[in-house]
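# take a look and give me a structure for this.
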Amino acid sequence: MGAETLEVLKRRKQHRIASGVVQRNALWAAGTGFVPIPVLDSAATVAVQLKMLAELSDVYGVAFNKSSGKSVIAALTACITSGVLGRALLGTGIFSNIAKVMPVVGSTLSIVTMPGFNAAFTYALGRVFQQHYAAGGTMADFDAQKAEADFRRKFKEGLKFDQDEKTA
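Next up is the predicted model:
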C-alpha cells in the first residue's frame, strides 16, 4: 500500500471513531435533560460537551484546552440564541430551564424538551468540530461565527438524530 492509501485509511478510521464519539456523547447529553435541578442540568450538559471535545481532540491529535472549549460552547450558544433558530428554540431550551421551577407542569415540560435540545446541541457541536479537525483546524483557530450556518444545519440534523434514537 502506498502512503496515500494509508492516509485515506487513517482518515476513514478517524472519521468512524469521531462519529462514535459524537453519537455517544449526544446520547449522554440527552440524559442530562432529565436532571430536575436547573443549574445542575446545565453543568452536566457542558461537562459532557467538554468531554466530547477532549475526545475528538484526541482522535485528531489536536491539543485541547478546557477554557477554550467553554468559550466555544458559549459562542455557539450565543449563535443559536441570537438567530431565528434561537427564537424558535427559546421555548424549548431557555423556557424549559425556567419551567423546571414550576411545580409538576414545569418539570413535565422540561423532561419533554430538554433531552432533545441537549442532544441536538451536542450533536451539532461534535459534528462541527469533527469537520473542523478533519480539515486540519485546531481549538485555537476555531471561528464560531464562520461555523454558525453549519452549526445550525447540524443542530437540525441533531433533532432528527434524537428522534431516530427514541424510535430505535
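
# only C-alpha atoms for contact and neighbour calcs from this point on.
Fine.

# not counting sequence-adjacent ones, nearest residue to Gly86?
With CA to CA, 6 or more residues apart in numbering as the criterion, Gly86 has its nearest non-adjacent residue at 4.7 Å, and that residue is Ile80.

# so what's that neighbour up against?
By CA atoms under 8 Å, 6 or more residues apart in numbering, the contact list for Ile80 reads 86, 148, 152.

# find the helix or strand that the residue most central in space within the chain is a member of.
The C-alpha lying nearest the average C-alpha coordinate of the chain belongs to Thr122 (CA atoms, centre = their mean; 1.5 Å). Element membership for Thr122, per DSSP states H and E: helix 105-134.

# pull out the buried positions in that helix.
In terms of neighbour count (16 or more other CA atoms under 10 Å), helix 105-134 has its buried residues at 106-111, 113-130, 132-134.

# and it, what does it pack onto?
helix 3-32, helix 38-60, helix 94-99, helix 144-167 (3 or more CA pairs under 8 Å, 6 or more residues apart in numbering; DSSP states H and E).

# how about 10 Å then?
Helix 105-134 is packed against helix 3-32, helix 38-60, helix 66-82, helix 94-99, helix 144-167, with contacts defined by 3 or more CA pairs under 10 Å, 6 or more residues apart in numbering; DSSP states H and E.

# just how off-centre is the second one within its chain?
Its chain's C-alpha centre and that of helix 38-60 lie 8 Å apart, by CA atoms, centre = their mean, to the nearest Å.

# between it and helix 3-32, how big is the angle?
Interaxial angle, helix 38-60 versus helix 3-32 (axes from the mean of the first three to the mean of the last three CA atoms, to 10 degrees): 170 degrees.

# before we go on, could you also do this sequence so I can check it against the first one:
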Amino acid sequence: MPTDTAVPNDDIDPMVRTQANDCIRNHVIAAMGVGLVPSFLLEAVGVTGIEVKMIRDLAEIYRFPVPSKLVAYKVLISLIGSVAPFFVAAKLHAAVKTLPIVGHATYIAFLSTTNGAAVFAVGKIFQRHYESGGTFLSSDKTVLRKHFRQSYDEGKNFAHTLAPTAPAS
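Coordinates of the predicted model:
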C-alpha cells in the first residue's frame, strides 16, 4: 500500500498559508467565471491558463523558484497524467452544457462548479507540494489520485459556497 511521505510542513507561517488559500480561492472564482464562456475549447484553454497562473502565484507565495510557463505547463500536464481518469471525467462533465438550451442552462445553474473544483484540487495539490518542500508531486500516483479526488470533492463544496444563491420567488 503506497504511503504519502510528503507531509506538509507544520512550520509554515500561518500568514503564508492564508495567502495561499486566498490565492486558490481567487483562482477558483476566476475558473467559475470562465465556465460561462459558451465554447468548451475556450473554456478549457481559459481554465488551463488560470491553473498555470495559480501554480506560479503559489510558487511565489511559498518562495519557490517560479516555474517558467513551459515548466508550469509540463508540470500541469504531468499532474493531469497522474490523475487522468478522474480529471478527464470531471472535465467531460462540463460537456453537458453543449446540449441545446437545457444543457447550457443546467451548466450555468451550477455556476461552473466543475471548473472551480478542478482548480481548487490543483491548487491544493500544489499547496501541499510547496509545503512539503517540493516532494509531494514525486509521490506515488495513487497517492496523487487520492489527494486529487479528495480535494476535488472538497472543491465542489467550496465552489458551491462561492456561488450566489437564487432569489426566492
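
# care to give me the TM-score?
Overlay of the two chains. TM-score (TM-score structural alignment, normalised by the length of structure 1): 0.76; 152 aligned residues with a CA RMSD of 2.7 Å.

# about what we covered before: roughly how far apart are the counterpart of the residue nearest to Gly86 of structure 1 in structure 2 and Asn115 of structure 2?
Using TM-score structural alignment, the equivalent of Ile80 of structure 1 in structure 2 is Phe86. Distance, Phe86 of structure 2 to Asn115 of structure 2, using CA to CA, to the nearest Å: 13 Å.

# who touches both of these two?
Listed as contacting both Phe86 of structure 2 and Asn115 by CA atoms under 10 Å, 6 or more residues apart in numbering are Tyr152.

# Three-state assignment for Thr138 of structure 1, please.
Here Thr138 of structure 1 takes the coil state, with states given by DSSP: H, G, I helix; E, B strand; the rest coil.

# Leu94 of structure 1 matches what in structure 2?
You called it Leu, but residue 94 of structure 1 is Ile. Under TM-score structural alignment, Ile94 of structure 1 pairs with Leu92 in structure 2.

# same question, Leu56 of structure 1
Alignment note (TM-score structural alignment): Leu56 of structure 1 maps to Leu58 of structure 2.

# and for Lys166 of structure 1?
Aligned by TM-score structural alignment, Lys166 of structure 1 pairs with Ala163 of structure 2.

# contacting residues for the closest residue to that match other than its chain neighbours?
Nearest non-adjacent residue to Ala163 of structure 2, counting by CA to CA, 6+ apart: Leu111, 6.5 Å away. The neighbours of Leu111 of structure 2, taking CA under 10 Å, 6+ apart as the test, are 29, 31-36, 105, 159-160, 162-164.

# can you count the residues close to Ile17 of structure 1?
With neighbours defined by other CA atoms under 10 Å, the count for Ile17 of structure 1 comes to 15.

# in structure 2, what residue corresponds to it?
Ile17 of structure 1 maps onto Gln19 in structure 2, with residues paired by TM-score structural alignment.

# hmm, that match is touching Met54, no?
No: assessed by CA atoms under 10 Å, Gln19 of structure 2 is found out of contact with Met54, at 12.0 Å.

# distance of the aligned residue in structure 1 for Ile101 of structure 2 from Ile111 of structure 1?
Counting by TM-score structural alignment, Ile101 of structure 2 corresponds to Val104 in structure 1. Separation of Val104 of structure 1 from Ile111 of structure 1 (CA to CA) stands at 11 Å.

# likewise for Arg16 of structure 1?
Arg16 of structure 1 is 31 Å from Ile111 of structure 1, where distance means CA to CA.

# now Arg87 of structure 1: closest residue in space, sequence neighbours ignored.
Setting aside the residues directly before and after it, Arg87 of structure 1 is nearest to Thr81 in space (CA to CA, 6+ apart), at 6.6 Å.

# swap in Leu76 of structure 2?
Val52 (7.2 Å).

# regarding the counterpart of Phe34 of structure 1 in structure 2, which helix or strand does it belong to?
For Phe34 of structure 1, the aligned position in structure 2 is Leu36, judged by TM-score structural alignment. In the assignment (DSSP H and E), Leu36 of structure 2 maps to no helix and no strand.

# give the contact list for Leu36 of structure 2.
With contact taken as CA under 10 Å, 6+ apart, Leu36 of structure 2 is in contact with 43, 97, 104, 107-108, 111-112.

# mind filtering those residues down to those shared with structure 1?
Comparing the contacts of Leu36 of structure 2 with structure 1 on both residues aligned by TM-score structural alignment, their matches' CA atoms under 10 Å, the contacts found in both are 43, 104, 107-108, 111-112.
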